[in-house]
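Undergrad: my questions concern the predicted model and sequence given below.
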Amino acid sequence: MTAPAFGSVTWFQIGSEDPAATRSFYTELFDWSFEVDTNDDTEGRYAQVTTPGASHPTGGLFDTRGEVPNHAIFYVLVEDTAKTVAAAEKRGAKVLVPPKTTPAGLVFSDLLDPQGNHFGVFTPPAA
């Protein structure tokens, strides 16, 4: 299997104030499986999603606890999150979440494109 190219959509996230109902909906509709991610700093609020036929998770479900609106967004793999965010801002994007680094070394940011569409970018931890 070849690694995805920079600029590819490689992750999605669903944010829900009712993650149990969201899990049930997508499990019944698409046979997705969910596993709580215990290796991050979200205090069990994040579950990784594996879709049928996938060999690894390709998405996540975030328990918003009502702190942010429910959402479904895609994430694009980039070589340098901070550089990409700066380039996006120059092109009219608005930064919602500035680049953040998780304890595992993943760097991500959430943005709005000039038309108001929510999307994210991320750089995986160094190998």
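TA: Looks like it came in fine.
Undergrad: only C-alpha atoms from now on, for both contacts and neighbour counts.
TA: Fine.
Undergrad: residue furthest from the geometric center of the chain?
TA: Distance to the chain centre peaks in the chain at Lys90, reaching 22.7 Å (criterion: Cα atoms, centre = their mean).
Undergrad: next up, a second structure to put side by side with the first:
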Amino acid sequence: MKIDKPAPGAPCWVELASSDPAASKAFYTELFGWRAEVDPRPEAGGYTTLLLGEDAVAGLSPQYREGQPTAWSVSFATADADATAAAVRAAGGSLLMEPTEVLDIGRFAVAADPSGAAFSIWQARLFNGVALLNEPGSLGWVELATRDTHGAKEFYSRVFGWSVTVGEMYTQWGLAGRDFGGMMDMADQFPADVPPYWMPYFAVADVDSTAERSVGLGASVTLPPTDVPDGPRLAVLHDPHGARFGIHVADQAS
């Protein structure tokens, strides 16, 4: 990830909604060396910030609706959540949650692109988002998996002004020449009932040992450690409750 701090249009936060927050906290703190701080305010609903040292790197929340899967979500920064929400609608997307205030820390909305892939938008006030990027144990990349790559290029470029770099095997998203994510064509690689989704990759010092350690903690490996041509070594995992996430070697995502 060439983005080194949250910026308008760039990834600024990742959050896990878990069916068992205590178990998820135990898994990720052990895997990445994170520590957890629970917001004590009753109105925060038990929201937990996950930190690496003193740096916020991710969020953890209970599930807020029945039937909600345990899954990671990705948020993108905006200077104006309401204007971005309007841009989502104008580009053919939908709002799953209208812009709303989050205590005194910011304003956010939950949206979906035309294919149904969900993401959040975040207008910071007291909280900007991740305080560390692409260091071992922090967010290093975000990836969209979709069956409509053409539509996604049009939608996200229109809403966020992203640049699109199309390679032979992979498409990358960026802002002003600084790439931060990519897009994978689901095509025939996924069962028809798997919906489009956004997924975070966390940077690690060693992909192989981290993948092995995750299995020992109850995770499963979807994509074993792999060297990507002209890219980093990476792996894709499911945590013990089914949430999908990736890992890659720090400082090698391009």
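TA: Sure, I can see it. Model, not experiment: these values are computed from the prediction.
Undergrad: excluding chain neighbours, what is closest to Gly105 of structure 1?
TA: Leaving aside its sequence neighbours, Gly105 of structure 1 sits nearest to Pro125 (Cα to Cα, 6 or more residues apart in numbering; 4.5 Å).
Undergrad: give me the distance between that neighbour and Phe34 of structure 1.
TA: 22 Å (Cα to Cα, to the nearest Å).
Undergrad: over to Asp18 of structure 1?
TA: The gap separating Asp18 of structure 1 from Phe34 of structure 1 is 14 Å, by Cα to Cα.
Undergrad: same thing with Thr58 of structure 1?
TA: To Phe34 of structure 1, Thr58 of structure 1 is 11 Å away according to Cα to Cα.
Undergrad: the two: which has the busier surroundings?
TA: Per other Cα atoms under 10 Å, whichever of Thr58 of structure 1 and Phe34 has more neighbours is Phe34, with 20 against 15.
Undergrad: residue in structure 2 matching the more buried one?
TA: In structure 2, Phe34 of structure 1 lines up with Val164, judged by TM-score structural alignment.
Undergrad: how is its match assigned, secondary-structure-wise?
TA: Using DSSP: H, G, I helix; E, B strand; the rest coil, the structure places Val164 of structure 2 in strand.
Undergrad: now do the contacts for the nearest residue to it once chain neighbours are set aside.
TA: Leaving aside its sequence neighbours, Val164 of structure 2 sits nearest to Trp173 (Cα to Cα, 6+ apart; 5.1 Å). The neighbours of Trp173 of structure 2, taking Cα atoms under 8 Å, 6 or more residues apart in numbering as the test, are Trp162, Ser163, Val164, Thr165, Asp179, Phe180, Gly181, Gly182, Met183.
Undergrad: hang on, the fifth one packs against Val166?
TA: No - counting by Cα atoms under 8 Å, no contact exists between Asp179 of structure 2 and Val166, whose distance comes to 12.0 Å.
Undergrad: give me the more crowded residue out of the two.
TA: Ranked by neighbour count (other Cα under 10 Å), Asp179 of structure 2 and Val166 place Asp179 first, with 21 against 13.
Undergrad: show me what that one lines up with in structure 1.
TA: Applying TM-score structural alignment, one finds that Asp179 of structure 2 aligns to Pro57 in structure 1.
Undergrad: show me what the helix or strand that contains Thr84 of structure 2 is packed against.
TA: Using DSSP states H and E, Thr84 of structure 2 sits within helix 81-90. Applying 3 or more Cα pairs under 8 Å, 6 or more residues apart in numbering; DSSP states H and E, we find helix 81-90 of structure 2 packed against strand 94-102, strand 106-112, strand 118-124, helix 149-160.
Undergrad: give me the angle between the last one and helix 81-90.
TA: By that I understand helix 149-160 of structure 2. Angle, helix 149-160 of structure 2 to helix 81-90, by axes from the mean of the first three to the mean of the last three Cα atoms, to 10 degrees: 150 degrees.
Undergrad: ok so, going back, the residue farthest from the centre of structure 1 matches what in structure 2?
TA: By TM-score structural alignment, Lys90 of structure 1 lines up with Gly216 in structure 2.
Undergrad: and its match, how close does it get to Thr100 of structure 2?
TA: Note on Gly216 of structure 2: its distance to Thr100 of structure 2, by Cα to Cα, is 40 Å.
Undergrad: burial measure for the residue in structure 1 that Asp148 of structure 2 lines up against, as a count.
TA: Under the alignment (TM-score structural alignment), Asp148 of structure 2 pairs with Asp18 of structure 1. Asp18 of structure 1 has 14 neighbours, counted by other Cα under 10 Å.
Undergrad: strands of the stretch 1-150 of structure 2, start to end?
TA: Taking DSSP state E, counting those that start in this stretch as the criterion, the stretch 1-150 of structure 2 carries its strands at 11-18, 35-38, 48-52, 55-62, 71-77, 94-102, 106-112, 118-124, 139-146.
Undergrad: could you do structure 1 as well?
TA: Assigned by DSSP state E, structure 1 shows strands spanning 9-16, 33-36, 46-50, 59-63, 71-77, 94-101, 107-112, 118-123.
Undergrad: could you check how far Val159 of structure 2 is from Glu98 of structure 2?
TA: In terms of Cα to Cα, Val159 of structure 2 sits 16 Å off from Glu98 of structure 2.
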